[in-house]
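[1] here are the coordinates; sequence isn't available:
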């Protein structure tokens, strides 16, 4: 099928009172190609609902949150379009994200998901040449080429080395993958495990080598907090031990953790 703007939804997942939420909302509103937007929250409050009213954004409330995976599933399930991008409440989308995503989706014959490169936002400055970003670019490099889009062995191998896919850059084909795709067993690496499981499916994983999402790094971000208390590291090791012998998983995990140290604040 040929995807149009009507076939894509930004699903913003909001939590408590995040000071960056309005900037995130504006970034998806100001796209060169206007697609659909909804907001999902398990913590309704005046800040979140006030912004939805201000910008006329449809919202849904998850009455039974059981962690990040549960919240992402609720927002994802609420979308009625075939293409869904899960938006984190503190990240920024360049104005050509939707346009670029649709262009690549229309090159696919059997889309599972596509994801883009990204840059970091540190103290309101865009950082595009950080060490971890370079490592992920190398890992994902071959997946930008059409002849590799259906190569399940390669994408499973890459993900076995670590999570090279940044969650807010991902757009999922809901028509193919169905509902409740996100893992709910892990506290912090539910996205990583989800990509690992989806990589086994027949279909196309597409990497867009353009830095068109800004992932914000700051002390209160979920990424920084989870790295600081080592909870994400424990989840990542658990996933790697599903993919490698235990001794080898520990060695790979050691170097993976080292590469993530740049995300510490």
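    Everything's here; your move. Not measured: the values here are computed from a predicted model.
[2] could you use CA atoms for every contact and neighbour count after this?
    OK.
[3] what's the nearest residue to residue 37 once chain neighbours are set aside in contact with, if anything?
    In this structure, residue 37 finds its nearest non-sequential neighbour in residue 10, 4.8 Å apart by CA to CA, 6 or more residues apart in numbering. If a contact means CA atoms under 8 Å, 6 or more residues apart in numbering, then residue 10 has 28, 35, 36, 37, 38, 84, 85, 86, 87 as its contacts.
[4] where does residue 10 sit, in terms of helix or strand?
    For residue 10, the host element (DSSP states H and E) is strand 8-14.
[5] please compare the first structure with the one that follows:
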């Protein structure tokens, strides 16, 4: 493509928030630079890493890269939001610092949005890779089926609240291009935390625009030991507590939105499940008195639930046996 043709393409802002993953970050940036769609800016927002992230960025010698480093750790969500607010592109696409894009990711999705101004986003399927960037074929198939992308029709979906918030088919954080000027990035509250991608999907769903599904695996999502779901011990428990709090906040918002009332029962059930998960996390962290109200709330607002009832019972069990039983219930 000639330089004049590249300039005629709309600018796409590639958002890469990062924190202490230098080796993975190199791969992520490289995959952005290698995009066959050339008119991009790459925004690397460093959350006060102890590693020399700026040196990694500089090593690419690509003028399309914009680098920002926070002077202190501001948290994952604030770092992500700051990068989004730096974006100057007509479209934005989030690329985690441990994920990778195929070279034609943007080239296949951006023209779809350009051709239809009534679309807010275009998304695709994804591969699952391990810590060594090797594709996990069984994991990939499980991921596609689990999020029902194997049965999702190619093309426009409008409305798309069900596929976005119920089936969670839209991988907003890694395999999606979004129309930038529709989203108010300041409207994502801090309570969203690690569920920012689901909340962003919610904002897109209620925008009145449509979504387009491109049924091809154009990105590579990394599952490895540094993700929240792969942590162990106390770090694992704190991650689960944070996630449960974020889920409770999100599903509360969704429940109260009149535009989503047809899914209210589902959102309430997810909110109640998050109450129980939070209670179990607090119980395992020995915050017994704090945990019990979440169990009571979950029990009084739903039909009989074994998981919640067992967890509440454990909160009245002698400390030693309670810890043993909780370990067995993982």
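    Everything's here; your move. Because the structure is predicted, anything quoted here is derived from the model rather than measured.
[6] buried residues in the strand holding residue 10 of the first structure, which are they?
    8, 9, 10, 11, 12, 13, 14 (16 or more other CA atoms under 10 Å).
[7] alignment lookup: the second one to the second structure.
    Mapped onto the second structure by TM-score structural alignment, residue 9 of the first structure lines up with residue 13.
[8] ok, residue 81 of the first structure next?
    Taking TM-score structural alignment, residue 81 of the first structure has residue 89 as its aligned residue in the second structure.
[9] just give me the neighbour total for its match.
    Counted by other CA atoms under 10 Å, the residues lying close to residue 89 of the second structure total 19.
[10] try residue 326 of the second structure
    When neighbours are counted by other CA under 10 Å, residue 326 of the second structure registers 15.
[11] equivalent analysis for residue 270 of the second structure, please.
    Residue 270 of the second structure, neighbours per other CA under 10 Å, totals 17.
[12] need the three-state assignment for it.
    Under DSSP: H, G, I helix; E, B strand; the rest coil, the three-state class of residue 270 of the second structure is helix.
[13] give the contact list for it.
    Residue 270 of the second structure neighbours (CA under 8 Å, 6+ apart): 247, 248, 251.
[14] try 7 Å
    Shown in contact with residue 270 of the second structure (CA atoms under 7 Å, 6 or more residues apart in numbering): residue 251.
[15] counterpart of it over in the first structure?
    Taking TM-score structural alignment, the alignment pairs residue 270 of the second structure with residue 249 from the first structure.
[16] next: residue 47 of the second structure.
    Taking TM-score structural alignment, the alignment pairs residue 47 of the second structure with residue 42 from the first structure.
[17] surely its match meets residue 61?
    Yes: counting by CA atoms under 7 Å, residue 42 of the first structure does reach residue 61; the two are 5.6 Å apart.
[18] residue 55 of the second structure: neighbouring residues, count only.
    10.
[19] the helix or strand hosting it vs the first structure - mean distance after superposition?
    Using DSSP H and E, residue 55 of the second structure sits within helix 53-58. Its matched residues in the first structure lie on average 0.8 Å from helix 53-58 of the second structure after superposition (mean CA distance after the TM-score superposition for the first structure).
[20] centre of the chain to that helix, how far?
    Its chain's C-alpha centre and that of helix 53-58 of the second structure lie 25 Å apart, by CA atoms, centre = their mean, to the nearest Å.
[21] got a list of contacts for it?
    22, 26.
[22] which residue ranges of the stretch 151-300 of the second structure form strands?
    For the stretch 151-300 of the second structure, applying DSSP state E, counting those that start in this stretch gives strands covering 155-157, 176-179, 210-222.
[23] now tabulate these in CSV and tack on mean neighbour count.
    Below are the strands of the stretch 151-300 of the second structure laid out as CSV (neighbours: other CA atoms under 10 Å):
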stretch, mean neighbour count
strand 155-157, 16
strand 176-179, 25
strand 210-222, 22
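[24] distance to residue 294 of the second structure added to the ones you listed, as a markdown table?
    Shown next, in a markdown table, are those (distance: least, CA to CA, whole Å):
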| stretch | distance to residue 294 of the second structure |
| --- | --- |
| strand 155-157 | 37 |
| strand 176-179 | 35 |
| strand 210-222 | 33 |
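[25] for residue 130 of the second structure, find the nearest of these.
    Between residue 130 of the second structure and the strands of the stretch 151-300 of the second structure, the shortest separation by CA to CA is 5.6 Å, and it involves strand 210-222.
[26] hmm, back to that, list the contacts of the match of residue 47 of the second structure.
    Applying CA under 7 Å, 6+ apart to residue 42 of the first structure gives the contacts 15, 61, 62, 63, 65, 71.
[27] let's see if you can find the most crowded of those residues.
    Neighbour counts for these peak at residue 71, which has 24 neighbours (criterion: other CA under 10 Å).
[28] out of the buried residues of strand 8-14 of the first structure, who's nearest residue 101 of the first structure?
    Among the buried residues of strand 8-14 of the first structure, residue 8 lies closest to residue 101 of the first structure (CA to CA), at 9.3 Å.
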